[in-house]
Structures are given as structure tokens and as C-alpha cells.
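In: coordinates only, no sequence provided:
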């Protein structure tokens, strides 16, 4: 599939998606959201891909927000449909992907950009990154999961402050609050991501996908995360990866997972 707004690469099991709208500071419009959905779907279905990285082109912005020009004149119904579709095909979709997704936050991650980063399984940032949810300054609220994921990640009080003030925080503050895992120079962002991806890729991709499912269950209404963990734990016993992992441990050698 040919993309106009993103770049996609697959190199030795590491998939990379780069949002490539530098003149718009990589802002998310409907076309870009659709393209991201297909890119994530394709990489997730490719069994050779073990980890997916997502970033923005250039050093100014990961994603500077949504493309406001597309929805400035929407009705109540249109606004609701916009949020519902976006959450379904991209933000919730990424969160529940079976392949680990790491966000590389380079520069501004605002509004929909921060919401996209928060939908990823974890985040690392360059030291020039700035993050925030400025929607209330436009007379609207975050609509792509921001009011839900930000409190989960940094706590209700700080999330309320950031949303109400429409303020931005630095990369170091984001690390202090637990929003990102690491802060490095822009030059070190990809090397760090590759090292983390390498550590992930040494483990069972089947077990990792089940761990993602179990962790996410804790944040879903009406779902008992402990029960999900029990189910996913038990399911691991029927996999070739479990047989290889335990056999390798007992034989005191490194496991070579078939990822089945």
C-alpha cells in the first residue's frame, strides 16, 4: 500500500512508522489516521515484525496535534463520530495490538499527538520534547482517549491540572511523572529504541502478546484483570515457545523461540 503521509520500514524484525507531514508539524488529519491504521495492521500481521517504533519526521514534532481545520465547523454529531472512529481505528487499535509499540517522542507531542503516544505500550523521549493536552484552550476536550489514559499514567490530580490549564510539560517532567520511561538527546533516541527493541525481540513474542492483553485488561471496565492473567498464563502452557523456553532454561542455554 502506498502512503502519502507516513513512511514505513521493516528491518530485521523492527518495524518503523514515521509520520511525515513536517510542514504541518506532523499533525493528524483523517487521511493520516487511516494510513496509520493500515500501517499498524500490516506490520502486526507480518510475523517477522517483533517490535514497532513510531515517531515523527524531523526534530520539531512527534505530532503537534490534530488538524483543526478539518473539524472546526463540525456539528455535535460529527464531533462524536470523529472521536469514535479515531479511537476505534487507531488509538484503541494500537493499545491492543499484539506487537509491542514504542513511541519515540521527538519534539512536540500535543493533543492527538500525546494521545497517540499514550496509546503505545510505552514511550521514550528526546530532551527537547514538550507534551500536553491543550484542547480546553480551543473550547473542546481530548477526544482520542486523553482524559482516560493520562490519569492512568500519571494520576488523576496531575492529569486534571494539565487538561484544565492546557499546559505543556518538559521531557524531564514527563519522566518524573511516569509518562515516559527514558529521556535522551535527539541523537540517542533511535539507538536507545533499538537497544530496547533488541531486548524485547530476544523474548517470546507469543508470551509478550499475552502479557499485553493481561496488562490492558486491568484498565477495562467490567473485566477482571486477574482472571485474564490466569487465562493468558494457562494458555502459554500450550505454546511451542513455552516448551522451548523451559527446555532451554533446564538445559542452561539461550532459548531460540519459534514464536508459536
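Out: Received, thanks. Remember, it's a predicted structure, so these values are computed and weren't measured experimentally. Numbers count the residues shown, from 1 in each chain.
In: CA only for contacts and neighbour counts going forward, please
Out: Will do.
In: now the helices for the chain?
Out: Using DSSP state H, the helices of the chain run over 30-45, 76-86, 92-95, 112-119, 146-154, 156-165, 171-177, 186-201, 205-217, 225-236, 240-250.
In: contacting residues for the residue nearest to residue 58 when sequence neighbours are not counted?
Out: The spatially closest residue to residue 58, leaving aside those adjacent along the chain, is residue 22, at 6.9 Å (C-alpha to C-alpha, 6 or more residues apart in numbering). By C-alpha atoms under 8 Å, 6 or more residues apart in numbering, the contact list for residue 22 reads 57, 58, 61.
In: which of those residues has the most neighbours?
Out: With neighbours set by other C-alpha atoms under 10 Å, the maximum within these is found at residue 61, which has 27 neighbours.
In: so that one makes contact with residue 108?
Out: Yes - if you go by C-alpha atoms under 8 Å, residue 61 and residue 108 touch, sitting 4.3 Å apart.
In: mutual contacts of these two, please.
Out: Counting by C-alpha under 8 Å, 6+ apart, the residues touching both residue 61 and residue 108 are residue 129.
In: can you redo the helices of the chain as JSON lines with mean neighbour count and distance to residue 136?
Out: Conversion of these to JSON lines gives the following (neighbours: other C-alpha atoms under 10 Å; distance: least, C-alpha to C-alpha, whole Å):
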{"stretch": "helix 30-45", "mean neighbour count": "19", "distance to residue 136": "21"}
{"stretch": "helix 76-86", "mean neighbour count": "13", "distance to residue 136": "15"}
{"stretch": "helix 92-95", "mean neighbour count": "20", "distance to residue 136": "22"}
{"stretch": "helix 112-119", "mean neighbour count": "27", "distance to residue 136": "13"}
{"stretch": "helix 146-154", "mean neighbour count": "17", "distance to residue 136": "12"}
{"stretch": "helix 156-165", "mean neighbour count": "15", "distance to residue 136": "7"}
{"stretch": "helix 171-177", "mean neighbour count": "19", "distance to residue 136": "20"}
{"stretch": "helix 186-201", "mean neighbour count": "16", "distance to residue 136": "30"}
{"stretch": "helix 205-217", "mean neighbour count": "18", "distance to residue 136": "28"}
{"stretch": "helix 225-236", "mean neighbour count": "15", "distance to residue 136": "33"}
{"stretch": "helix 240-250", "mean neighbour count": "15", "distance to residue 136": "48"}
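In: here comes the other one, which I'd like you to weigh against the first:
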């Protein structure tokens, strides 16, 4: 069964019960815009209700990025209250992934930056390609992560390292992410 979205591929393997969700904006490094966030919300809601779905694999199109953050062009157009509403919507969607009774595995196949790192952290297990990079670069824009990344990062890597990553915008390679607990596995 396949459900059609604009920025998301939804593909359920009926034989295994594995649903593959693929953020499909490779020309934008799979950046999250309002449409993509809404579609992720619809997809996880559908998956949680579908008895045929036994597990969820979340990834990004192409080899460069899992999700390289928020769509900055769209974000720049938002007023303060609108940005807060967008952050609240993203937080709610990511919470649905995090609290899913079905296992959610992030296949991090490239950059997982900003909202992409936050989305990966909302998954139960993170499997990173050797070339993957994780980071929270929002501070470079005068922002903090908006989708719950500050809390999840502390839970995964500890307060000291989380503060360092959040305040310096440093990126972490896959092997370092594994050592820190940000990734569960690294694969070629």
C-alpha cells in the first residue's frame, strides 16, 4: 500500500509490515517546510493506526542529507507568533514519532542538522551512514532548536556535551555520534 504526499514517500511492505517514510525534497537537502511537517504528522498518525504497520523506517531522499534542517527561506518569512506556532506544530509531530508504540528507526543517510537532527532524535533508534553528520546549527541564526532538540539532546548525550553542541553549532561525524550515544549504529 502506498499513500501519496507532496514531500514524503510512504511505502508499506505488506510482507514485512515495515513502513518506509522518505522525506523527499533532495533539491532542498530534504529541508523541513510546513508542508513536510504536516505530511510527517499525517503519516505517523496513519502508521500508528494501521494494524499492518509493525515498524517504521524514516530516511531522506538522496545520499547527501537525511534532513538538513528547516527550510530557512520559509522560516525567514514567519513573524514571531507564527514561528512559535510552527515550532509547536513541529514539536507535536516529533512527539508522535517519539511516543509511537511501533518502533521507529531513523536511517540517517547524510546531514541531520537542526530540525533533521531533532527528527532523528525523536526516533527510537538512529542508524547512521559513515558519512552522516549531526548538529544543531540554529545558534548561527540567533535561534535555538524549535522541535524539542534541546531536551532530547540532553537525554542522549548529557547536559555538558549538549550545551557544547547547542552553543557552538559544531557538527558531529557519525563515529563521534556513536561514541556520544547520538547514533546507535554506524554502517557503510
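Out: That came through fine. Treat the numbers as computed from the prediction; the structure is a model and nothing was measured.
In: quick one: TM-score?
Out: Once superposed, chain against chain, the TM-score is 0.95 (TM-score structural alignment, normalised by the length of structure 2); 184 aligned residues with a C-alpha RMSD of 0.9 Å.
In: what does the residue nearest to residue 58 of structure 1 correspond to in structure 2?
Out: Under the alignment (TM-score structural alignment), residue 22 of structure 1 pairs with residue 26 in structure 2.
In: tell me the contacts of the most centrally placed residue in structure 1?
Out: The residue lying closest to the centre of structure 1 (C-alpha atoms, centre = their mean) is residue 120, at 1.4 Å. When contacts are counted by C-alpha under 8 Å, 6+ apart, residue 120 of structure 1 touches 94, 95, 100, 101, 102, 103.
In: what about it, distance to residue 103 of structure 1?
Out: 6 Å (C-alpha to C-alpha, to the nearest Å).
In: ok, residue 25 of structure 2 - how many residues close by?
Out: Residues near residue 25 of structure 2, counting by other C-alpha under 10 Å: 20.
In: what do you get for residue 99 of structure 2?
Out: 14.
In: tell me the contacts of the aligned residue in structure 1 for residue 36 of structure 2?
Out: In structure 1, residue 36 of structure 2 lines up with residue 32, judged by TM-score structural alignment. Residues in contact with residue 32 of structure 1, defined by C-alpha under 8 Å, 6+ apart, are 5, 6, 19.
In: ranking those residues by neighbours, who comes first?
Out: residue 19 (27 neighbours).
In: was I right about that one contacting residue 5?
Out: Yes - counting by C-alpha under 8 Å, residue 5 is a contact partner of residue 19 of structure 1 at 6.3 Å.
In: so residue 5 of structure 1 is in contact with residue 35, correct?
Out: Yes - the pair residue 5 of structure 1 / residue 35 is scored as a contact, 7.4 Å apart, by C-alpha under 8 Å.
In: need the overlap of contacts for these two.
Out: By C-alpha under 8 Å, 6+ apart, no residue touches both residue 5 of structure 1 and residue 35.
In: stretch 54-67 of structure 2 spans what distance, first to last residue?
Out: End residues of stretch 54-67 of structure 2 are separated by 24 Å (C-alpha to C-alpha).
In: structure 1: matching residues for that stretch?
Out: Using TM-score structural alignment, stretch 54-67 of structure 2 pairs with 50-63 in structure 1.
In: and stretch 164-180 of structure 2, by the same measure?
Out: Stretch 164-180 of structure 2 maps onto residues 161-177 of structure 1, going by TM-score structural alignment.
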